[in-house]
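[1] Build me a structure from this.
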Amino acid sequence: METPQVPAGDDVAFDPASATIVVVTYNRSHLLSGLLESVIRMDPKPGHVVVVDNASSDDTTQVVESFRDRLGTQLVYRRLDENTGGAGGFSAGMETAYELGSTWMWLMDDDVEVLPDGLARMGDWAPRFRSIQGRRYDYDGSEFYWQYRVSVPLGIPIPFAPADFDASGYREMNSGCFEGMFIHRDIVAQIGLPDPRFFIYWDDTIYGWLASRVTPAAIVNEFVLRRTREIKQWDMGVRHFNASSDMYRYYILRNRGIMKHYYEEHGAYRPFAFAIGTAATFAKEILRLAFVERKITRVGWSNLMKGLRDGRAIARDTSWRVMPALTPTAPQGR
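    This next block holds a predicted model:
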């Protein structure tokens, strides 16, 4: 099935006020506070900041309200009735930003800070691309490596896609990461909102892939974010292998079933290759347990197996439907 292509960009100068930062948070008000402080230091600032609260039980509401009069831009606080995970939070946040009329939506978790000129750096690329990923500094100030390409038949990231940039200043990508995705409303209109049913994991990978099918997508050699939370890692030299959690391990395998439906919908599903990718994903989580967390527990193992079983059930569910495109009558961007 051939997909219509949205032009890569246009000649219209980037207007910072047309951008909305979308932040998803859950019980990490101390990290959220650091991110909002970084927005105060931004120059230029976005037109809006949307904070989606996944039903936090800490003082997140009070922290957000303490920034309302000093953020220097319009703050929209959306508190959800239940924890919908990162996937549900970003789906709700993008829906809000879209309804605000935002032309650009910049997505991020609460455990980053925006560099002061981050929006200007992303805006420099806005006339050329409509799905853009900037770069991040890790917690210790080192360059964070993100796997910006996936093997579609296998449904897994390519571990050692080149990390360096040539004179062009960008590399083509076919994936996405909600820790820094910068996306145009025209693309959101065509591919729809992120699928909240993922809850966590693979949601941004699939969303970035969907975007790359309709417009040229790029990771650009611009450092715009800094991670503010230390994560246990196994340093492999070229890249890091991060620690995970038992909940993540479940969804990593379970959500393969959702991925299958998206690939199948767009004519990209190859059963044998995808099964190899699932086996590789399972093996990767065993390695993560052994070499990063240095333990293989009964709970960790059982969550992997349960994820596999539930993923297969989802994959066999013929009633499953992917997220629809948004209606063309939605508000137009500035």
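
[2] alpha carbons only for contacts and neighbour counts from here, please
    Noted.

[3] got a list of what residue 115 touches?
    By CA atoms under 8 Å, 6 or more residues apart in numbering, the contact set of residue 115 is 38, 42, 223-226.

[4] Just send the residues you listed back as JSON lines, with secondary structure and neighbour count too.
    Converted to JSON lines, those look like this (DSSP: H, G, I helix; E, B strand; the rest coil; neighbours: other CA atoms under 10 Å):
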{"residue": "38", "secondary structure": "helix", "neighbour count": "17"}
{"residue": "42", "secondary structure": "coil", "neighbour count": "19"}
{"residue": "223", "secondary structure": "strand", "neighbour count": "19"}
{"residue": "224", "secondary structure": "strand", "neighbour count": "21"}
{"residue": "225", "secondary structure": "strand", "neighbour count": "25"}
{"residue": "226", "secondary structure": "strand", "neighbour count": "22"}
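
[5] nearest to residue 68, of those residues?
    residue 38 (13.9 Å; CA to CA).

[6] Surely that closest one is in contact with residue 117?
    No - counting by CA atoms under 8 Å, residue 117 is not a contact partner of residue 38; they are 10.6 Å apart.

[7] Tell me which helix or strand the residue most central in space within the chain sits in.
    Nearest to the mean C-alpha position of the chain, by CA atoms, centre = their mean, lies residue 178 at 1.6 Å. Per DSSP states H and E: residue 178 is located in neither a helix nor a strand.

[8] and this one, so I can compare the two:
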Amino acid sequence: MNIAAVIVTYNRLELLKECMEAFFNQTRRPNELIVVNNASTDGTDEFLREWVASHNISDMEIIVVSMEKNEGGSGGFYAGTKKALEIGADWVWVSDDDAVPSLDAFEKAETHICEISDIDQISAICAQVQTGGKPATSNRGIRKMGPLKMEIMHVPKSEYLWTSFECNHFSYVGVFMQAIFLREVGLIHPEYFIWRDDVEHSWRLSSVGKIICYPDMIVNHKIQQMDYQGISWKTYYGYRNDLLMYKEHGCKLYYITKTLTMLFKGLCSINKRHFELYVDAIKAAHRGEGGINQKYLPGMKL
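    As a prediction, this is how the structure comes out:
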């Protein structure tokens, strides 16, 4: 069984160092470790050259994919998973540089895969994501289709007490995707740039196969909570991509409801820049416009 791991990194060298060591010390290493460097400027490229040269590895090929510019998480994961399929991977793990798998995560994954009797019906298996030693429930979800909108309900902590549970949405943190299903539904949309790209991709994968989470596989997600609070440059991509997702999946009523909700939020905001952000997201989605918007560059303050 060929298992490839894909890591996407951008200017977080200290996190990447810890992440790389976790893969090197796995009790069952991935056959290939594909590191996508999203045009980092913090010495990541030099570190990767030195790390490969200083680690004697016979059972894990290190492949560095260097992007010419920062393509965001979406572009990075697209390039990495595309490479994994080209080299013949059967399963592809995906995670950012701030996700550190437990040292037996890949060994347990292989065991679970071998024990699943209907493996030809499983599109992905997930690890338990923890933050601060506790389950980060926002990473695994169940899709709930309401009359006016879709909600992704977080899998409750009680489910993590079981040997496994089924879900139909995941974040790109500690997920093994089966190659045959990646080829069937396609890869992540690179034009999303960042945010909600994994939600849309898991929607496609759940439509053709089951997604199973195994809580005994653990990945420590060292997220910065500030990235998920308030309105930031990332908000533009989150809302735009939600609308693009609803358009692709034919959810016209959800698209309209989301649009009206965004306009209402913008009108209620005391910051006119926020209203402009929502309008820009709506316009971009209406035009089917993906990619990076120069008005909302990474790190930009609103």
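
[9] Report the contact partners of the residue mapped onto the residue nearest to the centre of the first structure from the second structure.
    With TM-score structural alignment as the criterion, residue 178 of the first structure lines up with residue 172 in the second structure. Residue 172 of the second structure makes contact with 94-96, 198, according to CA under 8 Å, 6+ apart.

[10] residue ranges for the helices of the stretch 151-300 of the second structure, please.
    Listed in chain order, the helices of the stretch 151-300 of the second structure (DSSP state H, counting those that start in this stretch) span residues 179-185, 197-206, 233-248, 252-268, 272-287.

[11] I'd like to know which of the ones you listed is closest to residue 155 of the second structure.
    Proximity to residue 155 of the second structure (CA to CA) singles out helix 197-206 among the helices of the stretch 151-300 of the second structure, at 14.3 Å.

[12] now that closest one: which residue numbers in the first structure?
    Using TM-score structural alignment, helix 197-206 of the second structure pairs with 203-212 in the first structure.

[13] mean shift between the matching stretch and the second structure?
    When the second structure is overlaid, stretch 203-212 of the first structure sits 0.4 Å from its aligned residues on average, using mean CA distance after the TM-score superposition for the first structure.

[14] what comes into contact with that stretch?
    For stretch 203-212 of the first structure, contacts defined as CA under 8 Å, 6+ apart pick out 87, 131, 173-178, 187, 191, 194-196, 217, 259, 262.

[15] how about 6 Å then?
    174-178 (CA atoms under 6 Å, 6 or more residues apart in numbering).

[16] Quickly name whichever of those is closest to residue 23 of the first structure.
    When these are compared against residue 23 of the first structure (criterion: CA to CA), the nearest one is residue 178, at 9.5 Å.

[17] Compute the distance between that closest one and residue 57 of the first structure, please.
    Counting by CA to CA, to the nearest Å, the separation of residue 178 of the first structure from residue 57 of the first structure is 23 Å.

[18] same question, residue 253 of the first structure
    28 Å.

[19] the more surrounded of those two?
    residue 253 (27 against 11; other CA atoms under 10 Å).

[20] Provide a list of residues in contact with that one.
    Contacts for residue 253 of the first structure were tallied using CA under 6 Å, 6+ apart; they are 307-308.

[21] Alignment lookup: it to the second structure.
    Residue correspondence, TM-score structural alignment: residue 253 of the first structure in this structure matches residue 239 in the second structure.

[22] In the first structure, what stretch matches stretch 6-18 of the second structure?
    Residues 22-34 of the first structure are where stretch 6-18 of the second structure lands, counting by TM-score structural alignment.

[23] buried residues in the matching stretch?
    22-29, 31-34 (16 or more other CA atoms under 10 Å).

[24] What remains of the contacts of residue 172 of the second structure once you look at the first structure?
    Retained in the first structure (both residues aligned by TM-score structural alignment, their matches' CA atoms under 8 Å) from those: 94-96, 198.

[25] Tell me the spacing between whichever residue in the first structure pairs up with residue 222 of the second structure and residue 55 of the first structure.
    When the first structure is aligned by TM-score structural alignment, residue 222 of the second structure is paired with residue 228. Going from residue 228 of the first structure to residue 55 of the first structure by CA to CA gives 22 Å.

[26] do the same with residue 68 of the first structure
    Distance from residue 68 of the first structure to residue 55 of the first structure, by CA to CA: 19 Å.

[27] Between the two, which is the more surrounded one?
    Per other CA under 10 Å, whichever of residue 68 of the first structure and residue 55 has more neighbours is residue 55, with 18 against 15.

[28] Now do the same for that one: its match in the second structure.
    When the second structure is aligned by TM-score structural alignment, the residue opposite residue 55 of the first structure is residue 39.

[29] That match contacts residue 67, correct?
    Yes - if you go by CA atoms under 6 Å, residue 39 of the second structure and residue 67 touch, sitting 5.4 Å apart.

[30] what residues do those two have in common as contacts?
    What both residue 39 of the second structure and residue 67 touch, as defined by CA under 6 Å, 6+ apart, is an empty set.

[31] Just the strands from the stretch 1-150 of the second structure, written as ranges.
    3-9, 32-37, 61-66, 91-96, 99-101, 122-131, 134-135, 140-145, 150-154 (DSSP state E, counting those that start in this stretch).

[32] Distance to residue 45 of the second structure for the ones you listed - can I get that in JSON lines?
    Formatted as JSON lines, the strands of the stretch 1-150 of the second structure follow (distance: least, CA to CA, whole Å):
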{"stretch": "strand 3-9", "distance to residue 45 of the second structure": "11"}
{"stretch": "strand 32-37", "distance to residue 45 of the second structure": "7"}
{"stretch": "strand 61-66", "distance to residue 45 of the second structure": "8"}
{"stretch": "strand 91-96", "distance to residue 45 of the second structure": "16"}
{"stretch": "strand 99-101", "distance to residue 45 of the second structure": "19"}
{"stretch": "strand 122-131", "distance to residue 45 of the second structure": "28"}
{"stretch": "strand 134-135", "distance to residue 45 of the second structure": "33"}
{"stretch": "strand 140-145", "distance to residue 45 of the second structure": "32"}
{"stretch": "strand 150-154", "distance to residue 45 of the second structure": "37"}
